[in-house]
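Chemist: This is the structure alone, sequence omitted:
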């Protein structure tokens, strides 16, 4: 019997809050690990890639990555440099950094200076699912579909969920559990959710 993969959550650029779906998911999956946000690193992409690599280096056995927002791009940049085996990845609502973001988000120059641009479009060396919103203020659906094609990911349209964060009205995201089960992840009996 194959061991159950360790779920590794890769956050975006913003600090997490208790009702974010990644925080809720981490509490529901035994042994889940969240990549810590680098301290004093600002928006550095390299610091986030290093934090992900450091986290993965301490885990034995198969892993499934669960990334949200800029955490998706952290994962894609990490995969281009490192060859640690990954069982699969759930990549939720990646932002379109190639298009100027709404007010309150980093501009193109800041993103470029911090290593986020250009956005990598190399095929990922592991199976992946991109969960795309139809009304994400940080990326149009067609742009996310382009990224999914470039990465070799299966695209799943999850409907009008904004950026899939508390600001969009989403704390718990039950569909994440269903999507993770396709990678062999198991939830504890009291957390089974029907979707």
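Modeler: That came through, no problem. These numbers come from a predicted model, not from an experiment.

Chemist: Please make it C-alpha for all contacts and neighbour counts, starting now.
Modeler: Will do.

Chemist: The residue nearest to the spatial centre of the chain and residue 136: what is the separation?
Modeler: Closest residue to the average C-alpha location of the chain: residue 67 at 1.3 Å, with CA atoms, centre = their mean. According to CA to CA, to the nearest Å, residue 67 and residue 136 sit 16 Å apart.

Chemist: Tell me the spacing between the residue nearest to the centre of the chain and residue 7.
Modeler: As defined by CA to CA, residue 67 lies at a distance of 10 Å from residue 7.

Chemist: what's the answer for residue 39, then?
Modeler: Counting by CA to CA, the gap from residue 39 to residue 7 is 23 Å.

Chemist: secondary structure class for residue 71?
Modeler: helix (DSSP: H, G, I helix; E, B strand; the rest coil).

Chemist: close enough to count as contact, it and residue 8?
Modeler: No: under the criterion of CA atoms under 8 Å, residue 71 makes no contact with residue 8, lying 11.2 Å away.

Chemist: of these two, who's got more company?
Modeler: A count of neighbours by other CA atoms under 10 Å puts residue 71 above the other of residue 71 and residue 8, at 28 against 22.

Chemist: Now do the same contact list for the more buried one.
Modeler: 10-13, 94 (CA atoms under 8 Å, 6 or more residues apart in numbering).

Chemist: Adding distance to residue 24 and neighbour count as columns, could you present the residues you listed in CSV?
Modeler: Listed next are the contacts of residue 71 as CSV, based on distance: CA to CA, whole Å; neighbours: other CA atoms under 10 Å:
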residue, distance to residue 24, neighbour count
10, 14, 28
11, 13, 25
12, 15, 19
13, 18, 18
94, 19, 26
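
Chemist: One more to weigh against that first structure:
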């Protein structure tokens, strides 16, 4: 699989320079799905942009989502006609936009799509994620038909978690990239 077929789906405010998603882009040539507005995200706009990138990409794709990007992937999968192009999805630290405090910050993102994804998925969750309780992440994994991986106590599995290039995540991604 070409590195350009691995699509990075950052969450709200995108992924900063020290985030594993950004490090993977720089090292492996994966492609970030750029959104029009990272600060005030609109679910419809983000879904349309993801659909456009998937359609315009030659061959199959693998999604690598973090936080709000996971919620985007699930919503997109429930509504797109192009899910057949997705070989798999790595869903890391989904943000629970149905929680009151996140719903206020990210209006229009609830409810979370809760159907089984039409492609293989691995959901990685942290036991001390401030944006999604571990039990809630397990519920999402079950609803989406995703294999759940316990990352231990890694916060929001972002730059502040100190994971660097996060080789464990890269290994999970490679399982989804295999033919």
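Modeler: Perfect, thanks for sending it. All figures in this text were calculated on a predicted structure; none of them were measured in a lab.

Chemist: can you list contacts of stretch 148-156 of the second structure?
Modeler: With contact meaning CA under 8 Å, 6+ apart, stretch 148-156 of the second structure is reached by 67, 93, 122-131, 138, 141, 161.

Chemist: Just the buried positions in the biggest helix by length in the second structure, please.
Modeler: Longest helix of the second structure, by residue count under DSSP state H: helix 43-56. Buried residues in helix 43-56 of the second structure, counting neighbours by 16 or more other CA atoms under 10 Å, are found at 43, 46-47, 49-51, 53-55.

Chemist: Where in the first structure does it fall?
Modeler: Using TM-score structural alignment, helix 43-56 of the second structure lines up with residues 45-58 of the first structure.

Chemist: Repeat that for stretch 131-143 of the second structure.
Modeler: Matched against the first structure by TM-score structural alignment, stretch 131-143 of the second structure falls on residues 138-150.

Chemist: Report how far apart the opening and closing residues of stretch 118-130 of the first structure are.
Modeler: 19 Å.

Chemist: next one: stretch 147-166 of the second structure
Modeler: Separation of the first and last residues of stretch 147-166 of the second structure by CA to CA is 19 Å.

Chemist: Name the residues of it that are buried.
Modeler: Across stretch 147-166 of the second structure, burial judged by 16+ other CA under 10 Å covers 148, 151, 154-159, 163, 165-166.

Chemist: Farthest-apart pair in those, please.
Modeler: 148 and 159 (21.3 Å; CA to CA).

Chemist: re earlier: take the contacts of stretch 148-156 of the second structure and, keeping just the buried ones, write it as a PyMOL select command.
Modeler: A single PyMOL command selects the buried members of the contacts of stretch 148-156 of the second structure (16+ other CA under 10 Å):
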select buried, resi 67+93+122+123+124+125+126+127+128+129+131+138+141
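
Chemist: Go through the contacts of stretch 148-156 of the second structure and name the one nearest residue 82 of the second structure.
Modeler: Of all these, residue 122 has the smallest distance to residue 82 of the second structure: 19.7 Å, by CA to CA.

Chemist: The host helix or strand of that closest one: what's the following helix or strand?
Modeler: According to DSSP states H and E, residue 122 of the second structure maps onto strand 121-125. Of the helices and strands lying after strand 121-125 of the second structure in sequence (DSSP H and E), the nearest is helix 134-144.

Chemist: and that following helix, what does it pack onto?
Modeler: Counting contacts by 3 or more CA pairs under 8 Å, 6 or more residues apart in numbering; DSSP states H and E, helix 134-144 of the second structure is packed against strand 121-125, strand 147-150.

Chemist: so can I have TSV of those showing distance to residue 29 of the second structure?
Modeler: Listed next are these as TSV, based on distance: least, CA to CA, whole Å:
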stretch	distance to residue 29 of the second structure
strand 121-125	21
strand 147-150	25
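
Chemist: Nearest to residue 75 of the second structure, out of those strands?
Modeler: Judging these by CA to CA, what sits closest to residue 75 of the second structure is strand 121-125, at 14.1 Å.

Chemist: pretty sure residue 112 of the first structure contacts residue 118?
Modeler: Yes: in this structure residue 112 of the first structure lies within contact range of residue 118 using CA under 8 Å: 7.3 Å.

Chemist: For the two, indicate the residue with more neighbours.
Modeler: A side-by-side neighbour count of residue 112 of the first structure and residue 118, using other CA under 10 Å, places residue 112 first with 17 against 10.

Chemist: Can you tell me how far that one is from residue 141 of the first structure?
Modeler: To residue 141 of the first structure, residue 112 of the first structure is 23 Å away according to CA to CA.

Chemist: same deal with residue 56 of the first structure?
Modeler: Distance check for residue 56 of the first structure against residue 141 of the first structure: by CA to CA, it reads 30 Å.

Chemist: Residue 122 of the first structure: what's it in contact with?
Modeler: Applying CA under 8 Å, 6+ apart, one finds that residue 122 of the first structure lies in contact with 80, 150-151.
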